[in-house]
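*Asks:* just need the structure, nothing else, for what follows:
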Amino acid sequence: MPRPRTVSDEDVLDGVLALAHRVGPGKLTLAAAAREVGLSPATLIQRFGTKHALLLAADRRGVERWVLPIEEAEHPSPLDRIIEGLVGAVDPDMTPEAMANSVAMLQLDLAEPDFHTVALLGARRLRAAIEHHLEAASIAGEIRDTTDVTALAKLIETTYHGAMIGWALHREGSLADWMREQIEAALQPSRVLSS
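*Replies:* Sure, this is the predicted structure:
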């Protein structure tokens, strides 16, 4: 009978992702990851195989944490579901230094085919969720009838990604506050103003 796991795979992957954001994926070692999550390197190898496989699994977990807040957003206003979902997708404790290491993870997502597949599926889900909420906002009369929902969804997605870099450069307030401000600004021209 196998021994029960003392640390879940989800907790391992969350810890590895946090470590990758602190030190960067290039400096992440199996030994450091094992220390981070309180397991032995042999246990990580047994569960995940290689460092590459461990990082890929952590990246997959990170994509879920990135996309689920907007997919599962619950708010009476569809536009507020977009704002709250995208703000909820960012780490409230993110630092500019951790953002730099997050960009290093993005390099893996862009350069390595396995990582790109995961990131692309996440990006498509993110945009689809934004578009879904925008369609609901159109039906609810929150945005103008003439709004191109598909184009606005692309703009909101691009704003989300760009806001993280802008915040890391300018370092004004928290990432969550910066994100909220940028998403609201991108939505503003399409909103139906209440009288």
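
*Asks:* alpha carbons only for contacts and neighbour counts from here, please
*Replies:* Noted.

*Asks:* and the residue nearest to residue 57 when sequence neighbours are not counted, how many neighbours?
*Replies:* Excluding the flanking residues, the one nearest residue 57 by Cα to Cα, 6 or more residues apart in numbering is residue 13, at 6.9 Å. For residue 13, the neighbour count with other Cα atoms under 10 Å is 22.

*Asks:* these two touch, right, residue 13 and residue 63?
*Replies:* No. Using Cα atoms under 8 Å, residue 13 makes no contact with residue 63, being 11.6 Å away.

*Asks:* the biggest helix by length in the chain: how far from the chain's middle?
*Replies:* Identified as the longest helix of the chain according to DSSP state H is helix 113-139. How far helix 113-139 lies from its chain's middle: 11 Å, per Cα atoms, centre = their mean, to the nearest Å.

*Asks:* now show me the structure for the sequence below, then we'll compare the two:
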Amino acid sequence: MTRRKSISDEDILERALPIMARAGPAGFTLADIAAEIGLSPATLLQRFGDKKTLVERAFAQDNERFARWIADLPEGRGEAATLAVYRAATEGFHADPDPELADHLLWLREDIRDPVFNALARARFALFRAAILARLPPLRLPPEEVARLLDAQLHGAPIQWAIEPSGSLTDYVMQSLTTVLRLAAD
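*Replies:* Below is the predicted model of the structure:
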């Protein structure tokens, strides 16, 4: 007789993701995750096969959450609507130099070098860029190019801010994005 699962795979992945994000790719074991969730490492192996599969599935599930977040964003067009998307994306980080931001950057290497993580990152970028393109005001530059410049600023400004913090991260990023958007506008 098969035992009934006390926690779904989806719940395990949701609860494991913050542990993984905080520790970075090499900073946790299946035993760490199992202990936090209240399962045995053997249960995780039985359900997911190995650590890499668990991590890939957790981030794939997070991409699904991200897609729902994107779909739920308010509609609109113009500078304010565009910047509202970026504000919502940056508000998860805190006002002081944030260890969470540094932890997040640990995963960037995986997004670049690992084919599965790279595909997940490209999918997130495509969803986010489509949301921006749908909201951009009239511009003198091609909208696709402006969206790429805004993406680059969104990803670069937090790193710059983390090294030389000035005000809150959200305010710093928003000021940078506003400047780029206004340079591209009519």
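
*Asks:* what range in structure 2 matches whatever helix or strand comes next after the longest helix of structure 1?
*Replies:* Note on helix 113-139 of structure 1: by DSSP states H and E, the next helix or strand toward the C-terminus is helix 149-170. Helix 149-170 of structure 1 lines up with residues 143-164 of structure 2 when matched by TM-score structural alignment.

*Asks:* quick one: contacts of that stretch?
*Replies:* 86, 97-98, 129, 132-133, 136, 169, 172-173, 176-177, 180-181, 184 (Cα atoms under 8 Å, 6 or more residues apart in numbering).

*Asks:* out of the residues you listed, who's nearest residue 6 of structure 2?
*Replies:* residue 98 (34.7 Å; Cα to Cα).

*Asks:* tell me the counterpart of the closest one in structure 1.
*Replies:* Match for residue 98 of structure 2 (TM-score structural alignment): residue 96.

*Asks:* the residue nearest to that match when sequence neighbours are not counted - how many residues pack around it?
*Replies:* Spatial nearest neighbour of residue 96 of structure 1, excluding adjacent residues (Cα to Cα, 6+ apart): residue 168 at 4.7 Å. By the criterion of other Cα under 10 Å, residue 168 of structure 1 has 18 neighbours.

*Asks:* how much space separates residue 168 of structure 1 from residue 99 of structure 1?
*Replies:* 7 Å (Cα to Cα, to the nearest Å).

*Asks:* please pick the buried ones from the contacts of stretch 143-164 of structure 2.
*Replies:* 86, 97, 129, 132-133, 136, 169, 172-173, 176-177, 181, 184 (16 or more other Cα atoms under 10 Å).

*Asks:* mind listing the strands for structure 2?
*Replies:* Read by DSSP state E, structure 2 holds no strands at all.

*Asks:* which stretches in it count as helices?
*Replies:* Counting by DSSP H, the helices of structure 2 are 9-23, 30-37, 41-48, 51-71, 79-90, 99-106, 108-113, 115-133, 143-163, 169-184.

*Asks:* separation between the residue nearest the centre of structure 1 and residue 192 of structure 1?
*Replies:* Against the mean C-alpha coordinate of structure 1, by Cα atoms, centre = their mean, the closest residue is residue 66 at 2.7 Å. Residue 66 of structure 1 sits 29 Å away from residue 192 of structure 1, going by Cα to Cα.

*Asks:* what of residue 168 of structure 1?
*Replies:* With distances taken as Cα to Cα, residue 168 of structure 1 is found 32 Å from residue 192 of structure 1.

*Asks:* now residue 186 of structure 1
*Replies:* In terms of Cα to Cα, residue 186 of structure 1 sits 14 Å off from residue 192 of structure 1.

*Asks:* surely residue 25 of structure 1 is in contact with residue 100?
*Replies:* No. Residue 25 of structure 1 lies out of contact with residue 100 (Cα under 8 Å); the separation is 10.9 Å.

*Asks:* neighbour-wise, which of these two wins?
*Replies:* The neighbour comparison of residue 25 of structure 1 against residue 100 (other Cα under 10 Å) goes to residue 25, with 23 against 18.

*Asks:* next, count neighbours for the nearest residue to the more buried one once chain neighbours are set aside.
*Replies:* Nearest residue to residue 25 of structure 1, sequence neighbours excluded (Cα to Cα, 6+ apart): residue 105, at 6.3 Å. Residue 105 of structure 1 has 21 neighbours, counted by other Cα under 10 Å.

*Asks:* how about residue 35 of structure 2?
*Replies:* Residue 35 of structure 2 has 12 nearby residues by other Cα under 10 Å.

*Asks:* now it: how far from residue 14 of structure 2?
*Replies:* Computed as Cα to Cα, the residue 35 of structure 2 to residue 14 of structure 2 distance reads 15 Å.

*Asks:* contacting residues for residue 17 of structure 2?
*Replies:* Going by Cα under 8 Å, 6+ apart, the list of residues near residue 17 of structure 2 reads 55, 58, 59.
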